[in-house]
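Q: Fold the following.
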Amino acid sequence: MNVLKLTLVAIIGSIFFASCNDDDHTVPSEEVTSIVVEVTTFNLNSDIDSNSFEIRDTEIEEDFASQQPGFLKRMSGFDANGKYVVMVFWETLADADASIAAFGSDPSVADYFAMIDGATFSAERYTTFAIPNIEFDLESKNVIEVTTFNLNDGIDANSFISRDSEIERDFASLQPGFIRRTSGVDENGKYAVIVFWDTLDDADASIAAFGQDPTVADYFAMIDGATFSAERFTIFVPPLNEGVDITMRNTLQDPGEPEVSYPSLFGQPDDAYDEFATLSNSTSEFSTALAQNGTPAGDISGLYNINLTQNSISYTVLPEATDPFWSNVFGLFPAGKTDRYYFTFSQPHNVTGFSSNEEWINVRIDSDTVLVVELSEGYDLQPGVSFDISLH
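A: This next block holds a predicted model:
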């Protein structure tokens, strides 16, 4: 494990601290206002489940990368051949350096390194020509297009940068599906153009249009075709987004009976006991779910602590066996009994599936804003019981 970590850090160091030896081009002055884009690519080891990696990658962003000084934005994706990209926007190169040093020395991320095939690992950093607008959100299946190249001998870097800005303004940004674009250069004069598209079809259409437009021929002529490389990565995003608002509603269904809402048991409208929260990775959203005061049955304590993260939903039963209300509910669920929890999100979720160790758990995807957790036959509701659901 330590060998792999040292190898990856060494690779990064060799790429990012190499001296500039290309005198044919003028690299933009340090006086230009800019940020740094870090582009890391790799394959996973052959025995690694891609979904497990994507979940861990989201945790790495939440718990480590986003906490580093100078962090601006991070996104991850994979191409058609299973190659992964992690792209991070930093305020400065010093911030990126400090993050790499911290990452390489933190034992809590060793399992993440162990998923990566070190022989395929590559990392590069590009200083942008100007500060790009990174105030945008990506959704599952959006595309990151990364094009890299050197300039032909004799091409003035400032002339290329000026023409590149015109290409973005007059052509790229006008294409269907365009989200954002940024360009930059590394220490050795290697250039990168990074474009975010709604779909792969949009990226394909743009390339076709670009290749047929005679007005951009001078731009192509500046590029050394022998060094040209283009890759596209479909981004993956966490199943749920931190900061999204959530409305939770509970329903019950006994054997042979219709589904009814929790408040209807007390003669109340279906939405009377709706609960509201904002998704946070650090605090529980519904710490006393189903608690109600002043019902015909008296004050009812919370049945569950329900905690959501970007990747999971966990339940913990709260009442003791002597609870005056819930003690009547404890027991094994028979066939036909289902307890449902409707989670409605203020923004579309990215959930495509789930996994759990319990056969009596199901997660139903009703729409792009509604998930339903179903607890059914075989569930033994007892004090202290807890269970977890992984979202994919």
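
Q: going forward, measure contacts and count neighbours with C-alpha atoms only.
A: Will do.

Q: can you tell me how far the most centrally placed residue in the chain sits from residue 201?
A: Against the mean C-alpha coordinate of the chain, by C-alpha atoms, centre = their mean, the closest residue is residue 237 at 3.0 Å. As for residue 237, its distance to residue 201 is 19 Å (criterion: C-alpha to C-alpha, to the nearest Å).

Q: Please give the structure of this sequence too, so both can be compared:
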Amino acid sequence: MKYLTSFFLVLLALFFSNCTASTGINQPSDNEKTMPTTTIMEVTTFKTGADVKMDAFSQADKTVEDAFTSKQAGFIKRQSGVNEKGEVVVNVYWESLAEAEASMNKFMTDPSVASYAAMIDGPSMKMTRFTAGEAFDAPESGFVETMTFDLKPGTDLSAFNTLNQQVKTDYTGKQAGFLQRLTGVNEEGKQVVAVYWASKADSDAAMSGFMAHPTAKAFMSNMEESSISMGRYLFMNKELSKKDKVVALLNSFNTGDQAPIAYINPEKYVQHNLDVGDGLAGFGAVMQHAPPQGFKADVVRAFEDGEYVFTHTVYDFFGPKVGFDIFRFEDGLIVEHWDNLLPIQPANPSGRSQTDGPTSIVDSDKTEANKKVIEGFITDVIINHENDKMTTYINPAKYLQHNPSVADGLDGFGAAMKYFAENGMVMEYDKLHMVLGEGNFVLSVSEGKFGKGEHTAFYDLFRLENGRIVEHWDVIAPIPAKSEWKNKNGKF
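A: Okay, here's the model as predicted:
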């Protein structure tokens, strides 16, 4: 074993010495010496050995990070990811080139990394260091796209750098789940772009429109096509986001997986579904009474707002239903839950269902502004009946409606209100309890009366564009009499 350890360390030493020599990293040019270096981006890609299990590799990778890399001078961040082919990328960020090289020299002589090195297919390994003009700032990312390429001969470097930054401002930075786009160059002129996303789903959604965007087309046209190498990697050993935990919990209805129940705090779980007992015991009691086919959940939309996550979901839960769920977290665990459920209804007069329509989150920087719009709309128009302000909040030229009984547009809304009045029915909002949002989607939770005056919970989801409402979904459900409650926490 001693000789095997030495063999793998020598193999790695030979490999990395070749890599640094081939990129000229060991002897920075005069230009590089004077360049304002913000971050050194070290990108290593490789395959694992044919017999290596990814779970075992992931654990070994975490050990290397915790016990060695993270303790080195100048270390900023290390992220390891794997793509759908099982290929691995390790991105390490350093404060300086000298500190990156010092760490690598120590790595080559440390026997504690030998078992990790033995899992790597040496011939497949490639490593390059790039100078990036921006500090790494995406610690919560779950997915990365990494692309390296050479520029075509004769490319105007200044014009290309400007165009490179425009890709972010014109397209990538506007997409849901975008966290950071880092660009860099090595001494030979090879370029790198690393785009960090909250999730693979966000990256997938953005990818579909990228190549059609004019700025992206112009950007790609400067690349030497044969030199392009791109990888898309899901990070290993990543702490799940609150949204990820909620989606995993709801998906466990489909899979029967018990692990996501650990995301609920067993000591504190306040339940506001009045048909369910309080605490984790109440949740367990419902699961024990599931029908033979079990429960099903299809999460259509999921959003995160601080310590809250809210979802729009189609359920098979004692019959097909549509619902909104809200989960509150403390210290990474779910401690409180609200919901509103309604049986699935036929399509509305405009042919829309209770859940169809856009799902992509954009305008993340406008979350708070959009929440204020909805708070104003519910307060001014719905509660205080200041109808002259209607078009201040709703786009009269584009208002898509998913309420099962109401057609699109302000005319559809007006026709529904007229029908209610003519038939002695009411839709009265008395109190706004909660407003949550992420980007262009905002959920409001209100209390009032509906139909013949039933005590009712109104959950309304709005999509906004340019500060005005353009689409609406809702679940309107009666609140049972207090004598029927299975917990004492109330609906709100």
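
Q: Next, the TM-score between them, please.
A: The TM-score (TM-score structural alignment, normalised by the length of structure 1) is 0.57; 246 aligned residues with a C-alpha RMSD of 3.0 Å.

Q: follow-up on the earlier one: map the residue nearest to the centre of structure 1 across to structure 2 for me.
A: Here residue 237 of structure 1 is matched to residue 237 in structure 2, going by TM-score structural alignment.

Q: Show me where the stretch 101-250 of structure 2 has its helices.
A: 114-117, 157-170, 200-210, 214-220, 242-255 (DSSP state H, counting those that start in this stretch).

Q: Kindly reformat these as TSV containing distance to residue 264 of structure 2.
A: Output for those, formatted as TSV (distance: least, C-alpha to C-alpha, whole Å):
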stretch	distance to residue 264 of structure 2
helix 114-117	34
helix 157-170	38
helix 200-210	24
helix 214-220	43
helix 242-255	9
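
Q: Quick check: which of the ones you listed is nearest to residue 30 of structure 2?
A: Between residue 30 of structure 2 and the helices of the stretch 101-250 of structure 2, the shortest separation by C-alpha to C-alpha is 17.8 Å, and it involves helix 157-170.

Q: Enumerate the positions of that closest one that are buried.
A: Buried residues in helix 157-170 of structure 2, counted by 16 or more other C-alpha atoms under 10 Å: 163-164, 166-168.

Q: Can you spell out which helices and strands pack onto it?
A: For helix 157-170 of structure 2, the packing partners by 3 or more C-alpha pairs under 8 Å, 6 or more residues apart in numbering; DSSP states H and E come out as helix 214-220.

Q: Compare the helix it packs on with structure 1 and give me the mean distance after superposition.
A: Taking mean C-alpha distance after the TM-score superposition for structure 1, the mean distance separating helix 214-220 of structure 2 from the aligned residues in structure 1 is 2.6 Å.

Q: Contacts for that helix next, please.
A: Contact with helix 214-220 of structure 2 is made by 160, 163-164, 166-167, 170-171, 210-211, as judged by C-alpha atoms under 8 Å, 6 or more residues apart in numbering.

Q: Same check on stretch 442-457 of structure 2?
A: The contact list for stretch 442-457 of structure 2 (C-alpha under 8 Å, 6+ apart) reads 340, 370-371, 374-375, 420, 424-437, 458-463, 476-480, 491.

Q: what residue of structure 2 takes the place of residue 85 of structure 1?
A: Alignment note (TM-score structural alignment): residue 85 of structure 1 maps to residue 89 of structure 2.

Q: Please report how far its match lies from residue 81 of structure 2.
A: Taking C-alpha to C-alpha, one finds residue 89 of structure 2 at 5 Å from residue 81 of structure 2.

Q: just residue 195 of structure 2 next, same as before
A: Separation of residue 195 of structure 2 from residue 81 of structure 2 (C-alpha to C-alpha) stands at 13 Å.

Q: Please apply the same query to residue 25 of structure 2.
A: Counting by C-alpha to C-alpha, the gap from residue 25 of structure 2 to residue 81 of structure 2 is 24 Å.

Q: So which of those two has more stuff around it?
A: The neighbour count for residue 25 of structure 2 versus residue 81, taken as other C-alpha atoms under 10 Å, is higher for residue 81 (23 against 20).

Q: For the more buried one, what is the enclosing helix or strand?
A: Taking DSSP states H and E as the definition, residue 81 of structure 2 sits inside strand 75-82.

Q: quick one: the helix or strand following that strand to strand 75-82, angle?
A: The helix or strand immediately downstream of strand 75-82 of structure 2 is strand 87-94, counting by DSSP H and E. Note on geometry: by axes from the mean of the first three to the mean of the last three C-alpha atoms, to 10 degrees, strand 87-94 of structure 2 and strand 75-82 are set 170 degrees apart in direction.

Q: Average offset of strand 87-94 of structure 2 relative to structure 1?
A: Taken over the aligned residues, the distance from strand 87-94 of structure 2 to structure 1 averages 0.7 Å (mean C-alpha distance after the TM-score superposition for structure 1).

Q: what's next to that strand, contact-wise?
A: Contacts of strand 87-94 of structure 2 (C-alpha under 8 Å, 6+ apart): 39-48, 74-82, 100, 136, 233.

Q: Now render the buried residues of helix 157-170 of structure 2 as CSV, adding distance to residue 220 of structure 2.
A: Putting these into CSV (distance: C-alpha to C-alpha, whole Å) gives the following:
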residue, distance to residue 220 of structure 2
163, 10
164, 9
166, 12
167, 10
168, 14
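
Q: Of those, which is the nearest to residue 109 of structure 2?
A: residue 164 (39.2 Å).

Q: Chain neighbours aside, what residue packs nearest to that closest one?
A: residue 219 (6.4 Å; C-alpha to C-alpha, 6 or more residues apart in numbering).

Q: hmm, back to that, can you list residues touching both of residue 195 and residue 81 of structure 2?
A: Common neighbours of residue 195 of structure 2 and residue 81 (criterion: C-alpha under 8 Å, 6+ apart): residue 144.

Q: Between all of the buried residues of helix 157-170 of structure 2, which two are separated the most?
A: Maximum distance among the buried residues of helix 157-170 of structure 2 (C-alpha to C-alpha): 9.3 Å, for 163 and 168.

Q: how about residue 38 of structure 1, what's its partner in structure 2?
A: In structure 2, residue 38 of structure 1 lands on residue 42 (TM-score structural alignment).

Q: residues in contact with the one helix or strand its match maps to?
A: According to DSSP H and E, residue 42 of structure 2 maps onto strand 39-48. With C-alpha under 8 Å, 6+ apart as the test, strand 39-48 of structure 2 has contacts from 86-97, 100, 119-122, 124-136, 184.

Q: Fine by me, we can end here.
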